[in-house]
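A.B. asks: Using only what follows, build the 3D model:
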Amino acid sequence: MSEPLSESPDEEQAPAAQAPEGAGPKVLLLVDGSSYLYRAFHAMPDLRAVPGDPGSPATGAIRGMINMMQKLRRDVRADYAACVFDAPGKTFRDDLYPGYKANRSAMPDDLRAQIEPIHEVVRLLGWKVLNVPGVEADDVIGTLSCMATERGIHTVISSGDKDLSQLVNDHVKVIDTMNDKVRDVAGVEAEFGVPPRLMVDYQVLVGDSVDNVPGVDKVGPKTAVKLLQEYGSLDALVERAAEVKGAVGENLRKALPWLPTGRELLTIRKSCDLRDHIPGLPELEDIVIGGQDTEKLKAFYERYGFKGLARQLEEHAVPPELIEEHRSKKKVGPGPGPGGLLQEPDLTGLSQVTNLQYDTLLDWEQFEAWLAKIEAADLVAVDTETSSLDEMRAEIIGLSFSTEPGVAAYVPLAHSYADAPPQLPREEVLARLKPWLEDPGRKKLGQHVKYDRHVFANHGIEVRGYAHDTMLQSYVLEVHKPHGLASLAERHLGRSGIDYETIAGKGAHQIPFSQVAIDKAAEYSCEDSDQTLDVHLALWPRLEQDGKLRFIYELEMQSSETLFRIERNGVLIDAATLARQSAELGQRILQLERECHELAGQPFNLGSPKQIGEIFFGKLGLPVVKKTPSGAPSTDEEVLEKLAEDFPLPAKVLEHRSLSKLKGTYTDKLAQMAHPRTGRVHTHYAQAVAVTGRLSSNEPNLQNIPVKTAEGRRVREAFVAPPGHLIASADYSQIELRIMAHLSEDPALLRAFTEGLDVHRATAAEVFGVPPDQVTSEQRRYAKVINFGLIYGMSSFGLARNLAIDNQAAKNYIERYFQRYPGVKNYMDETRLAAKSKGYVETVFGRRLYLPEINSPNGPRRGGAERAAINAPMQGTAADLIKLSMVKVQEVLDAQRRRTKMIMQVHDELVFEVPEDEVEWVRGEIPRLMAGVAELRVPLLAEIGLGENWEKAH
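C.D. replies: Sure, this is the predicted structure:
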């Protein structure tokens, strides 16, 4: 398709949006800079700042270093990073042994001249540069990796130096990018014959010729391994040296006086004092990976003659990770950015594809031959190239198919540039393909198949037989990582691909896919379908082996098909109602503006935080609640809400903001977003975004309508049923509290739901120690806040603020709650411990929810992850349940040939358009079906309402 973009993160949606992103523990990436710069120097040609002028500064090592650092940042996800170089001058090893490194040749002058520029450009690329006088790079790396391990942070060391293998453990690994080696615990033992814990012993026996450190004479790697396997360690070998026979034993005994010195020389130190160079130690916040300094980098590149790199900076002024990748099938690979946006390489599934056979089908003979091939194949990857990203409007420009890795074909159908070769007629080709596409027995796969379903449906084809979706496979297996095709291919296959902008241009100069030359389009599209099949072959075996994850994947595949139906149905919009609401909101907004000016004593721009700050804190002297990073008083929503408790002007500004957003986002725009053919709004449900499994809605976003306000609820009045129909809204009652009861197995909570009690009244009775029939409305309100607050990990401070009571009273309420519901307290404690151990929690059905900050040394971040650990299983289980319901209800609607249509899914709510003669069936059957999709320890309860519009259905 025309730059098929991936599903993009939705705006924050209730507490679910607070769920974590990222995978497991944080990652520290340490680069052996000294190793890198020698490799760069020897790998690159003799480049000069002025090409062809041997008298100008050498730049080959600089350019090689830039390439290597950029590639590493693309390949390895990291939160902290440093590039470590050897500093000039002596270290303790020189004093200990004057012959240390005595046989090393002097550094070439051309390389020495490039060291300072290399340090400079590495800093500009966003890395912390370390060169500590008197301390070797290996010892800096050893010290930092040890600190990271103590803080639950994983370390990836990038180096070709085998000496660093002694640092490897379950939390530390070494990657040699030049030789595609991963030295983890198993990798070290496979390569050297001994585990990492014995690497120092191994090195002492063998010696290090590079650093001129003698070992035991005539003891090579095989003999060293044999000795260590037999005796267990160097210490044990020394103790029993008299038992070792032959020349080996004789040489060992001769070397005994030297061995302690050899060990001290070869052991990497892990406790160097680095505080002068990283002031924040022992925390690692001073080496958080940073963004590149684009302006200074551009000047650097121009100074050293790297014109191509300078042009790339101009072309990619917006970092790739910030480019919207909405609805993507193939997206730009991940780029550098703070917080570890890049992914660790998965080297286990490297593609074996070496020769590519990509065909372009321009005549019927070629087409028929390939049609026979796909009809005979067990599984075929299909990809569409289209005229638009709007799935309801997109038309097919071309199709590609892949039947085996490295083999694919492209059928151009609507390329219309000057001199384009004749192409097969689109409608005839689609007619020939329709029987195969609509045959459920012919298995197909794709990347984000929901988009392709829409595209084919636009041409009157209802595709059946989609067996797999690589985007959803990745979403289930590795929810914390990017799911675009380019990322998947690079991560799992080691394959890079053609960027869409390479063939179509970018920005204002980007051409539609119909204008892309067919030869380029064919290579691009064939690569898409080929890589999709290849990625599937890498991911599917992992899903097959895990029963719980396979269940979740099958649920996601079924949900994808149901969501396609929901999106296709759309919801009817009453434009007149929206127009009336917009006019009323506009009048109220103008009135609020006048009132704000009167309260301020002067006109000011209510949309300007700067002017608001000047009025609030300069003229009126309101208290400063908090400050922005630049030190100015903040006027964000949290500040306005706090000030609104005591002052009228902030309350008015807050209301003005809320209504302006409502008008601009919904009442002005919804009618314009209706499809001209259907008159309906067709939202897009992004399935592979929220880590909890919840859906996000966009274009328009139906989940962020502010229904807590009267004005927000009125927007739902514009979502209407056509004549002869009603809108039905069905949702689960207190679903997350029921899930908490199931997970915690607390007897009192289970009893409340099993007996059908008012759970908030029951909680109030327990907490306040009164009979249920004597609970006041205020006590019930308090209990409701406590119930839901604890689900979201609310602290006593948060509860006090929410209920407008003092902290001690809130603390007492929470303590009393846990005394009455000890099962809930046990669940929370056990969940935190399990999350810290595994790095993730699970839903009732087995969906994995990763918690990257759960072992963070940063207290607030760790606390947030602990709260998420408690809440995520409930959010995720609720998401699984609504998907199970959605699939089950659609299955029954189809089986009974009902005319009722599912038209929206919003959080835990399903919305239907119901013919009047099916109202009673819907009223009785939909809640029953939803309540029956799973058996928990408490009964599920679904409730339904009906009305002429969405609001009245509530």
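
A.B. asks: From here on, just use CA atoms for contacts and neighbour counts.
C.D. replies: Will do.

A.B. asks: Return the list of helices and strands in contact with the helix or strand V156 falls within.
C.D. replies: V156 is part of strand 154-158 when elements are defined by DSSP states H and E. Judged by 3 or more CA pairs under 8 Å, 6 or more residues apart in numbering; DSSP states H and E, strand 154-158 is in contact with strand 27-32, helix 137-150, strand 172-176.

A.B. asks: For the residue lying closest to D439 once chain neighbours are set aside, grab the count of nearby residues.
C.D. replies: Leaving aside its chain neighbours, D439 sits nearest to R464 (5.8 Å; criterion: CA to CA, 6 or more residues apart in numbering). Neighbour count of R464, defined by other CA atoms under 10 Å: 18.

A.B. asks: So R464: helix, strand or coil?
C.D. replies: Secondary structure, DSSP: H, G, I helix; E, B strand; the rest coil: R464 is coil.

A.B. asks: Next, the contact list for it, please.
C.D. replies: Going by CA atoms under 8 Å, 6 or more residues apart in numbering, R464 touches L437, E438, D439, P440.

A.B. asks: got it, and R923?
C.D. replies: By CA under 8 Å, 6+ apart, the contact set of R923 is I944, G945.

A.B. asks: I'd like the structure of this one too, to check against the first:
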Amino acid sequence: MKKLVLVDGNSIAYRAFFALPLLNNDKGVYTNAVYGFTTMILKILEDDAPTHMLVAFDAGKTTFRHDTYKEYKGKREKTPPELAEQLPLMRDLLKAFNIPYFEVENYEADDIIGTLSEKVANKEEYDVKVYTGDKDLLQLVTKNVKVALTRKGISNVDTYDLATVDEKYGITPIQIIDMKGLMGDSSDNIPGVPGVGEKTALKLLKQYGTVEGVFEAIDDISGKLKEKLEANHQQALMSKQLATIMLDAPVALTLEDLTLGEPHQEELTGLFRELEFASLLERIGTDEESIEEEIEDLDIHIADEVTESMLETPAALVVEAIDENYHQAEIVGLSIANSNGLFFIPTEVAVKSDMFKQWAADTSKQKYIFNAKRAVVSLGWQDVILDGVSFDIQIASYLIDPAANSHEMADIAKRKLSLKVQADEVMYGKGKKRHIPEEHVLAQHIARKAAAILDLKDELDKELTENRQQELFENLEMPLSIILGRMEMNGVSIDQAELKDMGESLVQRLEEMEQKIHDLAGIEFNINSPKQLGEVLFEKLHLPVIKKTKTGYSTSADILEKLKDEHEMIPMILHYRQLGKLNSTYIEGLLKVVHKKTGKIHTIFNQALTQTGRLSSTEPNLQNIPIRLEEGRKIRHAFRAEEKNSVIFAADYSQIELRVLAHISQDDNLKQAFIDDMDVHKKTAMDVFGVEEDDVTDQMRRTAKAVNFGIVYGISDYGLSQNLGISRKKAKTFIERYFESYPGVKDYMENVVDEAREKGYVTTMLNRRRYLPELTSRNFNLRSFAERTAMNTPIQGSAADIIKKAMVDMATALETEKMDSKLILQVHDELILEVPENELEKIKELVPRVMQDAVKLDVPLIADAAFGDTWYDAK
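C.D. replies: Here you go, the predicted model:
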């Protein structure tokens, strides 16, 4: 038996898009629809094991049906750009799966499916299954053609055969078109007979068979129903015609063309990785094992003592600390490469050598390093000071090509050199297989890195010069790496007892909330079990079902948000979950990463990660402590000064991205708003809503704020409508009014895209680059992403550069003034310092001034500052 599966591509794509929240990969490409679409394709391949398959797409907005009725599908909203961008990606995935897809100009996907199903309708050797979200296709059901209709969500389907159609409607499949003729279809804007619904239509068809039969027997029908039918006779016949799927569309495909081949595994795996579908990789049987070729040994000297020849500079230095969290790491060896050769130095030899320590701290001795920050910290834990770092291979690579998948040593060498460097994962293994190899192998690996650094330095230096990025590299990123290393080493003091008290208090509150929820539900159940919670909400309490999954009812946060007005228990469950996450992720999570030796938290700042230039932090991520909830803000109360008679001082930039936008766009109205020290969100609210300042409500200001920041991120009318819970039409009006108020911003958005298309990249104020080859892509999805990125990267990236410049200037100012105050954290646009009380008055003036003078804009840069005993108090 041959198995033919026909898929209504547009229908499944729409279902997927609206069933899943907006998702995107690290490049900002939207992926929710393509993820849901891929999930459905995998389900079909696994469950149905088809021998033949086709995905049919609509070819365009107009079809032959519009010749009959111009308003056909006329009430449908324009496809959201976030979905339109994903349709080409679906085709790319189908190519990688080796699944045929097809479209025909002037026809719909339904007509392609109808024509192909007709070809095999009476062929006993074929079993046909159609996947769609459109009930119209039920008209295609025959003895060997089944239709699988998607329910709420994506992968849950109801399969209809002849018996199921009869059981559901009491009519034959072909009568579905008569039912549509009478009742119409609002989704396709098929008018039908006004006032006739499904129930009446089915009653008429069971009695008279067809639309034509109904009108032949019109005298047997009485009352208002007869009047409605007579008044809409031609409209009913037209509606039936519109609902009829073509069975002889010009589809130039044979059944042989639909034979399903083997997927292109490498291409498919690459796409899944690019789209970040990690959870789906296992389902396509990818082999994650790395294949490394043999590499020849280098001529190296293994030192049993440090000598002067090893320390001749300039020199490449490798400090090999292999644990991912290098605050807990053990240095397994060091290597130096210079004009005298390649040297491997065992850790104990280096850290016990006064000659090495003096050389490491000597600022006049030029050292080239890969990841200077990590080397500063790793040696710091061994009481060795590192200074004099003049070149960092990782940072140079990051500035030259911020979009590269990796800036690890092996990957940089692979891109730039013939000298091969083995990946650390291959050398040391992962997880339980983690090990330190024998000394000869270890020495070769570490020395090879030093040799690569020495070879790479001149090439990368040349590229930085060609890109006019030397100043950015030498005056910003290089000094910042050392500052960040010292901040990491210093860490931030935390009151563990207070954190534990917070945890105990939260646990008590969670228990109380759990009891209240159980009382409201009238039953005890595990609130953290989606299955049990779903049964309580949708079976016991009979709340409306919004989405079902393979394992039951969906109880995700976005689903519960839609139900929060349906039952008083729902807001409590949402709050219960938030408090539970606070306790497990942040309170318990922070306690787990307190350093055993110092009793402090030493977060790791990632300097070479984001394409915008922003810093991020890990282990723990201190930038993600939730502060919208008061309980979340209180976690900051546990962060306090290490020294007695010291305070926490925090200063953050006010609306820095909007100020940068005003400067870059040179929009007169936006610039003037900041120069006049106006509330820019209130100003935007006045323009968007057309009201005077005194008439701006809090809700208007919140909406205007969403519009302001949405513009920065290149938001569409669909995205804004989702953020604000308003119609797309209203969101579009807001955006149009914004651009009317700030025409310079609109010009900037258009011009920056044109310029980026010409150059291939955009730059920040300090000349950080982001390359956007996707701007010329034929793929609509990638091209649209690149256009949004071209608009917002100069803004986000310049804001990132400014806060980094402020950190470098701050460190210089503190050193120049010989102050004991020190930088301890950076979070988004905020700098946090620990300040002795006797320096507080000076710091109150110094910090805002340094931050405001970091970069000169055509509008004022404002830094708001506060201080207190804890980070919470410094607000």
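
A.B. asks: rewinding a little: how close does the residue mapped onto the residue nearest to D439 of structure 1 from structure 2 get to K365 of structure 2?
C.D. replies: Matched by TM-score structural alignment, R464 of structure 1 corresponds to D387 in structure 2. Distance, D387 of structure 2 to K365 of structure 2, by CA to CA, to the nearest Å: 8 Å.

A.B. asks: hang on, the earlier thing: among the helices and strands packed on strand 154-158 of structure 1, which comes closest to E404 of structure 1?
C.D. replies: Closest approach to E404 of structure 1 among those is made by strand 172-176 (31.1 Å; CA to CA).

A.B. asks: Go through the closest one and flag the buried ones.
C.D. replies: For strand 172-176 of structure 1, a neighbour-count test (16 or more other CA atoms under 10 Å) marks V172, K173, V174, I175 as buried.

A.B. asks: Out of those residues, flag the one nearest to G712 of structure 1.
C.D. replies: Nearest to G712 of structure 1, judged by CA to CA, of these is V172 at 51.5 Å.

A.B. asks: any idea which element I570 of structure 2 lies in?
C.D. replies: Assigned by DSSP H and E, I570 of structure 2 belongs to helix 569-581.

A.B. asks: After superposing, tell me the mean distance of that helix to structure 1.
C.D. replies: Helix 569-581 of structure 2, aligned to structure 1 and superposed, deviates on average by 2.3 Å (mean CA distance after the TM-score superposition for structure 1).

A.B. asks: Could you do stretch 448-455 of structure 2 as well?
C.D. replies: For stretch 448-455 of structure 2, the mean deviation from structure 1 after alignment is 1.6 Å (mean CA distance after the TM-score superposition for structure 1).

A.B. asks: Structure 1: matching residues for that stretch?
C.D. replies: Using TM-score structural alignment, the residues of structure 1 aligned to stretch 448-455 of structure 2 are 527-534.

A.B. asks: For that stretch, which residues meet the burial criterion?
C.D. replies: E527, D528, S529, D530, Q531, T532, L533, D534.

A.B. asks: now those in JSON lines, with secondary structure and distance to A317 of structure 1?
C.D. replies: Shown next, in JSON lines, are those (DSSP: H, G, I helix; E, B strand; the rest coil; distance: CA to CA, whole Å):
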{"residue": "E527", "secondary structure": "helix", "distance to A317 of structure 1": "27"}
{"residue": "D528", "secondary structure": "helix", "distance to A317 of structure 1": "26"}
{"residue": "S529", "secondary structure": "helix", "distance to A317 of structure 1": "30"}
{"residue": "D530", "secondary structure": "helix", "distance to A317 of structure 1": "31"}
{"residue": "Q531", "secondary structure": "helix", "distance to A317 of structure 1": "29"}
{"residue": "T532", "secondary structure": "helix", "distance to A317 of structure 1": "30"}
{"residue": "L533", "secondary structure": "helix", "distance to A317 of structure 1": "33"}
{"residue": "D534", "secondary structure": "helix", "distance to A317 of structure 1": "32"}
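
A.B. asks: now, which of those residues sits nearest F912 of structure 1?
C.D. replies: Set against F912 of structure 1, the nearest of the buried residues of stretch 527-534 of structure 1 by CA to CA is T532 (34.8 Å).

A.B. asks: residues touching the aligned partner of A748 of structure 1 in structure 2, list them.
C.D. replies: Using TM-score structural alignment as the criterion, A748 of structure 1 maps onto N669 of structure 2. Applying CA under 8 Å, 6+ apart, we find N669 of structure 2 in contact with S741, Y742.

A.B. asks: What is the equivalent residue in structure 2 for R713 of structure 1?
C.D. replies: Residue pairing (TM-score structural alignment): R713 of structure 1 is matched to R633 of structure 2.

A.B. asks: isn't there a helix covering its match?
C.D. replies: Yes - assigned with three-state DSSP, R633 of structure 2 falls within a helix.

A.B. asks: residues near it, how many?
C.D. replies: Around R633 of structure 2 there are 14 other residues, counting by other CA under 10 Å.

A.B. asks: Quick one: residues contacting it.
C.D. replies: Residues near R633 of structure 2 by CA under 8 Å, 6+ apart: I625, P626, I627, Y872.

A.B. asks: Need the buried ones from these selected in PyMOL.
C.D. replies: Buried residues within the contacts of R633 of structure 2, by 16+ other CA under 10 Å, are selected in PyMOL with:
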select buried, resi 625+626+872
